[in-house]
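A.B. asks: make a model of this:
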Amino acid sequence: MSSPSTTDFSDSDSQSLLQNGEDKSLTKKGDTCASAYRDPNSQAYTPAWKALKWETKRLNNQLNVSNPYKGPPSPAFEKAWDELLDPKAIKVDKQTLENINHTSVPLLDGSGYMAALDVFHQLHCLRWVRIYLHRDHYEIKEKNFGQHIDHCLENLRQYVMCKADLSINTFEWIPNYSRPWPNFDVVHECANWDSIKEWARANSFDGFDNTLIQHPDYHPELPDPFSYDDGSNEV
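C.D. replies: Predicted coordinates:
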């Protein structure tokens, strides 16, 4: 099956659609699906907006399809997820914090403030759900592991409903199965992941560098308020 193509629309085309309030599929003859216009003013502010490059992709998640992120724990599996979750921390400037009406931890060298792109937190949560599925293998020490996983599942639920992917799932008949079977080969509008990773790496720093990050009033002799084991060195 041929891959879907993308179509570029001029600013005037996009503005016309927005001003007229029309609900139109941004496709042209011969295209399976086309890139949709995105107005940066309509999105929650992020300095990474410039890294967003939208494209249509056919995501194949059939049950028998393998990839580096699926399957039982293995050294190759852990390496793939480690690379996926890197970088964990980025630095932002004061203007960014003002734009989102938040404060954050300042870096001790004065170069900015600690932050992270939320997509990496969502991936972190997915990884920990997978770890929970194989918890006997990982020998988890975290005292409050159940609450951690519950937080992750709730975070993912909110995110999935927030983004509300309206891509169409289709169904088919398969031998000796009485009900229509979903075809998990689905066309989606996707952000180009390589572009996001490139931006994140260019703005990253080591979030566990004690020369940059130090609690101003930390007492290690006191109990952790969340009863979490932070030995994983993950955000």
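
A.B. asks: for the rest of this, base every contact and every neighbour count on C-alpha atoms.
C.D. replies: Will do.

A.B. asks: which residue would you name as the spatial centre of this protein?
C.D. replies: Centroid-nearest residue in the chain, with Cα atoms, centre = their mean: Val119, separated by 2.6 Å.

A.B. asks: second chain to compare with the first, below:
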Amino acid sequence: MASKPHGVLQLETPEEKYLDRVADSEDHDSSSSLLPSIEKSGRRLQQNHQRRRLVFILIGQVTFFVFSLSMLVYSLYLRKQVPQNCLRKISSPSPVLEAFTDDDYKWVHWNTTLNTFGEFTGKYSEEKAQAWLNITATPLITVSEANMVSAGAGLDSVRVPESAGGGYLAQLDGFHALHCLRVLWYDHHSEEIPETKKSKLENSRHYEAHYEHCVDLIRQSLTCHFDTSFATFNWLVDIGEPFPYFSNPKKCVNMDKILDWTYEHKFHKPEGFVWEAPDDAHLVRVVDRVAQWDEPRVDNIFCHKMSSLNPHLRTENLLLRPAVPSDAAVLAAIFANPSNTQHEPHKPRNPTEEEYQRRITKWDDLRALGKAYFLVISRRATTETGSASPSADSVIGFGGINAISTDAQGKRVADLGVLIDSSEWRKGYGRESLQATLDFAFRKVEAEGAGCEEAFFETLAVNTPFQALADHMGLVKWKQVKSEGKEVEYRFSKEDWEGIKNRTA
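C.D. replies: Here you go, the predicted structure:
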């Protein structure tokens, strides 16, 4: 211990006492007394480090496994989705598309050689007749209401009673085209087929009508699903000009897969079941169906082709379609929400499910007459990019054409409207819906449109968000203030709309 100065009384502080004890311990081989505790601490630190390292390795392995498994599942999903997405671009919506994968397509070489006959061609025989029946005498199927809506089919079609399984009665239309091809083959061999020969002689008028119907149906089927592969040309012995070769590889759908799917979803007719139209059935005369294609006028109102009576307007993210009874509850909830109707000039007085059931029936009648096209707005099941949409086909709004009138100059004028639920604002859905509705309103009837020459929509002056949307779309030039400043109207012609689209393209 260090000595204190003489003649001075100095008390040791606690710190000095502690330092004195440390100094004393240093005089007695302090390294030997501290070493065991240091070694134990080192071992504990090393063990803790190893444990943490093992935990990190385990977490990394689990993360990598989960990531790998997710990628595997996603790749399998894409493998199924890619052919489905391609098919959707060239096919009408159908539940059978969900069953296709890459494995259901195969490369084949068609047999196009003259004077060679196969399973379906050549001299008539019972075996060949049966082969045609195997691919044409297929069962009817049942589809859901959602399938009907997606396909643009009328919900006044024949329904199967719940006691017999429910759903809508349907048939894959490709079998109709094959049936018509069989009719041509039967006609070619009518001398060997007693039923065909008898029909040809005894009911010639109907036979010829059916034959011509089949010829034109095959034409429409071939042009609708046009084969874009190509034939090449060869040089042949003794022929001085290029000769066509039609047997290049073609990628074809597996027909057996379609047949299997059809039989798996066939309508199983219960024993003793008898078809009977319900009291509220929509009865159609055959002549009425034919007349609709001639675009008749009913009560001086221009009626449209059947194809435009049930419009399904698809955008990148949305589907605008006619409402069905199951939409009534959602529509009532949308219009009962004050946030949705705060800027509506004409608010609904009774937004209940029962009220919208009644309105949906009325909308169907107006659409059938070509007077209005009220449409619900829902998300598409799959977007244009192929990605799945959340809450697919959930109704998120309402819009369409409120009324079609004729002005003094004889021009058809469309009164438009769009309403998006407040939970879906600021996602661009209002613009998508309005653009799709305008395109439909101005499209010619022959192109499945409403055939209007002018359109307008209006809103309250305080609805600045909607006005900002319309102005941003380039419609500010046609903006007019009405009703003593309380309302704003946008009115423009088909040519105006085409000019707007060209400028913003």
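
A.B. asks: give the equivalent position in the second structure for the residue nearest to the centre of the first structure.
C.D. replies: The criterion is TM-score structural alignment: under it, Val119 of the first structure has Gly174 as its aligned partner in the second structure.

A.B. asks: which stretches of the stretch 1-150 of the second structure form strands?
C.D. replies: 105-108, 141-143 (DSSP state E, counting those that start in this stretch).

A.B. asks: what separation do you get for Ser247 of the second structure and Trp132 of the second structure?
C.D. replies: Applying Cα to Cα, to the nearest Å, the value for Ser247 of the second structure to Trp132 of the second structure is 23 Å.

A.B. asks: no no, Gly42 of the second structure
C.D. replies: Gly42 of the second structure is 86 Å from Trp132 of the second structure, by Cα to Cα.

A.B. asks: neighbour count winner among these two?
C.D. replies: Trp132 (20 against 12; other Cα atoms under 10 Å).

A.B. asks: will you turn the strands of the stretch 1-150 of the second structure into CSV that also has distance to Thr196 of the second structure?
C.D. replies: Below are the strands of the stretch 1-150 of the second structure laid out as CSV (distance: least, Cα to Cα, whole Å):
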stretch, distance to Thr196 of the second structure
strand 105-108, 33
strand 141-143, 27
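
A.B. asks: tell me the most buried of these?
C.D. replies: Between these, strand 141-143 has the highest mean count of neighbours, a mean of 20, where neighbours are mean count of other Cα atoms under 10 Å.

A.B. asks: against the first structure, where does that one fall?
C.D. replies: Mapped onto the first structure using TM-score structural alignment, strand 141-143 of the second structure covers residues 90-92.

A.B. asks: have a look at how far, on average, that stretch is from the second structure.
C.D. replies: When the second structure is superposed, stretch 90-92 of the first structure averages 1.2 Å from its matched positions, counting by mean Cα distance after the TM-score superposition for the first structure.

A.B. asks: pull the residues that contact stretch 145-156 of the first structure.
C.D. replies: 122, 125-126, 128-129, 132, 228 (Cα atoms under 8 Å, 6 or more residues apart in numbering).

A.B. asks: 10 Å - rerun?
C.D. replies: Stretch 145-156 of the first structure is contacted by residues 121-132, 135, 142, 157-160, 162, 226-229 when judged by Cα atoms under 10 Å, 6 or more residues apart in numbering.

A.B. asks: go on, stretch 168-184 of the first structure?
C.D. replies: 58-63, 185-188.

A.B. asks: do the same with stretch 115-122 of the first structure
C.D. replies: 46-48, 84-93, 97, 103-106, 124-128, 152-153, 155-156, 159, 196, 200, 203-205, 207, 234-235.

A.B. asks: try stretch 36-55 of the second structure
C.D. replies: Against stretch 36-55 of the second structure from outside (Cα under 10 Å, 6+ apart): 35, 56-61.

A.B. asks: list the buried ones in it?
C.D. replies: Neighbour-count burial for stretch 36-55 of the second structure flags no residue at all (criterion: 16 or more other Cα atoms under 10 Å).

A.B. asks: just stretch 172-187 of the second structure next, same as before
C.D. replies: Those buried within stretch 172-187 of the second structure under the rule 16+ other Cα under 10 Å are 172, 175-183, 185-187.

A.B. asks: what is the burial count for the counterpart of Thr232 of the second structure in the first structure?
C.D. replies: Using TM-score structural alignment, the partner of Thr232 of the second structure in the first structure is Thr170. Other residues near Thr170 of the first structure come to 12 when the count uses other Cα under 10 Å.

A.B. asks: I'd like the distance between Thr170 of the first structure and Leu52 of the first structure.
C.D. replies: 28 Å.
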